[in-house]
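Peer 1: Fold the following, please.
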Amino acid sequence: MRGLTNIQSVYLVGIGGIGMSALARYFAAQGKIVGGYDRTSTDLTKELEAAGISVHYQDDVNAIPEAFMSAENTLIIYTPAVPSNHAELNYFRDNGFEVLKRSQVLGELSKTYNTVAVAGTHGKTTTSSIIAHLLKSSSKDCNAFLGGISSNYNTNLLTSTSSNLMVVEADEFDRSFLTLSPDIAIVTSVDADHLDIYGSSDEMLNSFQDFTERITEDGTLIYRLGLPFSNTKKKNFTYSLKEKCDYYTSNLSIESGQYKFNLHSPSGTMENLQFGMPGLHNVENAVAAFAAVDQLGLSEDEIRNGFASYKGVKRRFEVHINTDDLVYIDDYAHHPTEISACVNSVLLSRDKFRAGSPRLGCSRFGQILPCDPLFC
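Peer 2: A predicted model of the protein is given here:
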């Protein structure tokens, strides 16, 4: 691997993905010439084009701009979603270009920053975005590669010219998170998922354990209470919603659609914090985020103000319509645990919605499907 220091141009095959587009924006912010291919035009690719990043939509070597045809100073980044017979990708491989997976590039970047990496089969996008917002709105600042569009900043990339902190999602798909070298690692959950990759839940659990071994010397592991992790060579902290451990809440209540609670940590208690994201699972994500920023030394005022001003992530319980007749919420939930958490969030937050006590439904492939009556 040649490294990232001497490159002048970056070409991304699959540039329209949420993670790939963040890398495109990052390298553009670093002053590199950036372009790429994707199969279809989307809002994300249009935003990249509006920012001066060239994107084309046909797999055609002749369509690659001249700025990306020098193997000596061009980095090629691709996503595993790109098929093996992709003409452009194979051209770069056959002609001596540096060709890296997205995860490998993030792994290289994680070595140059003080990195907070959030892993888990669910909860990592929200948790990482909360951490990023707490840091960005504090004196610490940060860089962040997010797996969703932050509602606070309307982007999936945060950059800083003054901070050496970086927040990333540690993606378990294709074992991508094993390229990272985090200083703080968080594990939110390890439910059976991606079994086409892992073969069994035990093998997936082993990969998460391997991820915890990637923590840097003197680094910190934070994991949800009950998960089978510990690392005797690192600092270990547990968190939970309400069970007593290193980080947890008490006096949890909902007032006017806002959660209010006390937060307990090894150093003391913060009382009467306010957090506006619906769902007890999101409060637990906030506890994990609190553990990370507490280890990084944020003040109580910075944490309190950051929680109160956090607006969430698009497509994570994003309310589009809230009228007397209809409530429409867009949520990315697709794993059974996530779907259950989403439905419970609606049930616990009914006083926030004007339609009162509506029957619930879910959308799939453009059709509205009724939920099980047990949930309604």
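Peer 1: use CA for all of it now, contacts and neighbours both
Peer 2: Will do.
Peer 1: Do a quick rundown of the helices in the stretch 1-150 of the chain.
Peer 2: Along the stretch 1-150 of the chain, the segments classed as helices by DSSP state H, counting those that start in this stretch run 18-29, 43-50, 87-94, 102-112, 124-136.
Peer 1: which residue packs closest to the most centrally placed residue in the chain, ignoring adjacent ones?
Peer 2: Taking C-alpha atoms, centre = their mean, the centroid of the chain lies closest to Thr125, which sits 3.0 Å from it. Using C-alpha to C-alpha, 6 or more residues apart in numbering and skipping the chain neighbours, the partner closest in space to Thr125 is Gly147 (5.4 Å).
Peer 1: who's in contact with the residue nearest to the centre of the chain?
Peer 2: For Thr125, the set of contacting residues under the criterion of C-alpha atoms under 8 Å, 6 or more residues apart in numbering consists of 146-148, 169, 313.
Peer 1: Ser70 too?
Peer 2: By C-alpha under 8 Å, 6+ apart, Ser70 lies in contact with Phe97.
Peer 1: any idea how far Ile7 is from it?
Peer 2: In this view, Ser70 and Ile7 are 10 Å apart by C-alpha to C-alpha, to the nearest Å.
Peer 1: Determine the angle, from 0 to 180 degrees, between the longest helix along the chain and helix 124-136.
Peer 2: Secondary structure assigned by DSSP state H gives helix 280-295 as the longest helix of the chain. Angular relation of helix 280-295 and helix 124-136 on a 0 to 180 degree scale: 40 degrees, by axes from the mean of the first three to the mean of the last three C-alpha atoms, to 10 degrees.
Peer 1: now the strands for the stretch 101-250 of the chain?
Peer 2: Counting by DSSP state E, counting those that start in this stretch, the segments of the stretch 101-250 of the chain that form strands are 114-119, 143-150, 155-158, 165-170, 184-187, 220-224, 235-239, 248-255.
Peer 1: Make JSON lines from those and add distance to Val34 and mean neighbour count to it.
Peer 2: Supplementary listing: the strands of the stretch 101-250 of the chain in JSON lines, determined by distance: least, C-alpha to C-alpha, whole Å; neighbours: other C-alpha atoms under 10 Å:
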{"stretch": "strand 114-119", "distance to Val34": "24", "mean neighbour count": "27"}
{"stretch": "strand 143-150", "distance to Val34": "17", "mean neighbour count": "25"}
{"stretch": "strand 155-158", "distance to Val34": "15", "mean neighbour count": "22"}
{"stretch": "strand 165-170", "distance to Val34": "21", "mean neighbour count": "26"}
{"stretch": "strand 184-187", "distance to Val34": "30", "mean neighbour count": "28"}
{"stretch": "strand 220-224", "distance to Val34": "35", "mean neighbour count": "25"}
{"stretch": "strand 235-239", "distance to Val34": "39", "mean neighbour count": "20"}
{"stretch": "strand 248-255", "distance to Val34": "43", "mean neighbour count": "17"}
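Peer 1: Please provide the structure for the following sequence as well, for comparison with the first:
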Amino acid sequence: MNLNTIHNVYFIGIGGIGMSAIARYFHANNKRVAGYDKTQTEITKGLVELGIAIHFDDSIGSINEVFLNAENTLVVYTPAVPKDHLELNYFKNNGYNVVKRSQILGLITEHTFCLAVAGTHGKTTTTSILGHLMNACHVPLTAFLGGISENYNSNLILNGTEVSVVEADEFDRSFLTLSPDFACITSMDADHLDIYGDAEELKKSFIAFTERLKPNGKLFVKNGLGLEGITYGIEDDSDYTIQNIKIINGAYIFDVKTPKDIIENLEFNLPGRHNLSNALIALAMAVEYGCSYQQLAEGLASYKGVQRRFTYQIKTNDFVFIDDYAHHPQEICAVHQAVREMYPTKKVLAIFQPHLFSRTRDFIDDFAESLSKFDELLLLDIYPARELPIEGVTSSWLLGKINNENKQLVSKENLLKAIHDSDAQVVLTIGAGDIGAEVKRIKKEFSIAN
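Peer 2: A predicted model of the protein is given here:
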């Protein structure tokens, strides 16, 4: 497919974080863009403000007739769209070029120098750091991010087309459409077992991803994953390793040992060892690309983070409210480590919304163990996303397994009262569902109170 001959691009599921970045990309490249999504969100509002037409009813009649020309219209959809979707089936049955988001990302990036970030945890933050570092080094790049960067208030960094930085998503084996020059794997913990069946199949998919590297490409792997490549780790014997870590005024100050040098006194402002690890691999890829140490140091110090990744909503001496996207037991453990490191003497209340019935079932004991670490816990109902309920898989079942005396199920209607009833000085919202919509309510309520 030659994208130069495509004039119109129609998105089904345009409000998705990955889909909207590609919609922004095509709009910036003077294509006519429109789309459908199920619900109106801040993301869809932002697209509409750019002049992109979006409707929210699944109806052929709602599609602008310009996009009903199959010859020069490309249709992009997300696997989250149900198979009986009217618009999707219309396009499939009437001779249109209909492709998944991952396929179009492969097409956009195949003739660029592509740096791809894969892993069951850390993809979005690492991709965002890498895009920001490369941009700070004036590399002509386009970066497709899986979250809204605080530095750019966008999920797209558009500053040239020679280099691409992409999040390589293992869901639905999407990352196997990419052909990167540099690729990293941050982690291979079991996840998406509704797709893969077991952890071994997931690992096979990551190995298949490594085989997608272009000739003479470089693979970067976290030390301990058992894969051959340039290794990275914290305070170990990796090719790239962080040393001499200090916390000064809430920021990490550290050195990085590369295969050739030591880069001293780097500053990084995101809490948590998991974020230090993300910063290290982004730095390593940028160093191997050829970026200067001075520009990288400045870029790292100016990095602000990604929305819903340990994002401070309220930060006073008496009360702290942090929001995070963590939805896997290992991610929850990482958030716990970060909050304990930053606030070792304060009481911590976690509010968690499980994401997917299948993930809750598959990791029930790991979820229980990770959530037991907090001083207090409020548990919301499971967010179903693309799934139907599974018998017996409920938040009540999870609650019963959590070893914590200060735990309770709570509805969204009673959430603010439950927080008021707590004397915790640090409050966390955690999850990948619509818990993000509660963040505004909590912030408004407790900004007034504090």
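Peer 1: that older thread, which of the helices of the stretch 1-150 of the first structure sits most buried?
Peer 2: Among these, ranked by average contacts under mean count of other C-alpha atoms under 10 Å, first place goes to helix 124-136 (a mean of 27).
Peer 1: Quick check: buried residues in stretch 341-361 of the second structure?
Peer 2: 346-361 (16 or more other C-alpha atoms under 10 Å).
Peer 1: Show me these that map onto strands.
Peer 2: With strands defined by DSSP state E, the entries of those inside them are 348-352.
Peer 1: Hmm, Asp362 and Pro329 of the second structure touching each other?
Peer 2: No. With contact defined as C-alpha atoms under 8 Å, Pro329 of the second structure and Asp362 do not form a contacting pair (10.9 Å).
Peer 1: State the distance from the nearest residue to Gln274 of the first structure once chain neighbours are set aside to Ser70 of the first structure.
Peer 2: The shortest distance from Gln274 of the first structure to any residue other than its chain neighbours is 4.7 Å, reached at Lys260 (C-alpha to C-alpha, 6+ apart). Taking C-alpha to C-alpha as the measure, Lys260 of the first structure falls 56 Å from Ser70 of the first structure.
Peer 1: And for Ser189 of the first structure?
Peer 2: Using C-alpha to C-alpha, Ser189 of the first structure is found at 43 Å from Ser70 of the first structure.
Peer 1: on that earlier part again, farthest-apart pair in the buried residues of stretch 341-361 of the second structure, please.
Peer 2: Distances among these were taken as C-alpha to C-alpha; the most separated pair is Lys346 and Ser358, at 33.8 Å.
Peer 1: what sits against Thr44 of the second structure?
Peer 2: Counted by C-alpha under 8 Å, 6+ apart, Thr44 of the second structure has contacts 14-15, 20, 54.
Peer 1: let's see it at 7 Å
Peer 2: When contacts are counted by C-alpha atoms under 7 Å, 6 or more residues apart in numbering, Thr44 of the second structure touches Gly15.
Peer 1: swap in Asp183 of the first structure?
Peer 2: When contacts are counted by C-alpha under 7 Å, 6+ apart, Asp183 of the first structure touches 114-116, 215-216, 219-220.
Peer 1: can you check Ser151 of the first structure too?
Peer 2: Shown in contact with Ser151 of the first structure (C-alpha under 7 Å, 6+ apart): 311-314.
Peer 1: Grab the nearest non-local neighbour of Gly217 of the second structure.
Peer 2: Closest residue in space to Gly217 of the second structure, ignoring its immediate chain neighbours: Asp181 at 4.6 Å, by C-alpha to C-alpha, 6+ apart.
Peer 1: Give the aligned equivalent of the one you found in the first structure.
Peer 2: Applying TM-score structural alignment, one finds that Asp181 of the second structure aligns to Asp183 in the first structure.
Peer 1: picking up where we left off before, out of the contacts of Asp183 of the first structure, flag the one nearest to Ile329 of the first structure.
Peer 2: Proximity of the contacts of Asp183 of the first structure to Ile329 of the first structure was ranked by C-alpha to C-alpha; the top entry is Val116 with 29.8 Å.
Peer 1: now the closest one: how far from Ser160 of the first structure?
Peer 2: Following C-alpha to C-alpha, the distance that separates Val116 of the first structure from Ser160 of the first structure is 15 Å.
Peer 1: before we move on, what about Asp191 of the first structure?
Peer 2: 34 Å.
Peer 1: Kindly report the same for Val10 of the first structure.
Peer 2: To Ser160 of the first structure, Val10 of the first structure is 20 Å away according to C-alpha to C-alpha.
Peer 1: just Tyr328 of the first structure next, same as before
Peer 2: Computed with C-alpha to C-alpha, the distance linking Tyr328 of the first structure and Ser160 of the first structure is 35 Å.
Peer 1: if we can go back for a sec, quick check: which of the strands of the stretch 101-250 of the first structure is nearest to Glu318 of the first structure?
Peer 2: Of the strands of the stretch 101-250 of the first structure, the one closest to Glu318 of the first structure (C-alpha to C-alpha) turns out to be strand 143-150, at 11.0 Å.
Peer 1: distance from the closest one to the second structure after superposition?
Peer 2: With the two structures superposed, strand 143-150 of the first structure lies on average 0.3 Å from its match in the second structure, counting by mean C-alpha distance after the TM-score superposition for the first structure.
Peer 1: Please compute how far that strand lies from its chain's middle.
Peer 2: On the basis of C-alpha atoms, centre = their mean, to the nearest Å, strand 143-150 of the first structure sits 6 Å off its chain's mean C-alpha point.
Peer 1: do stretch 331-345 of the second structure as well
Peer 2: On C-alpha atoms, centre = their mean, the centre of stretch 331-345 of the second structure falls 19 Å from the chain's centre.
Peer 1: Helices of the stretch 201-350 of the second structure, residue ranges please.
Peer 2: Residue ranges of the helices in the stretch 201-350 of the second structure, as given by DSSP H, counting those that start in this stretch, are 273-289, 293-301, 329-342.
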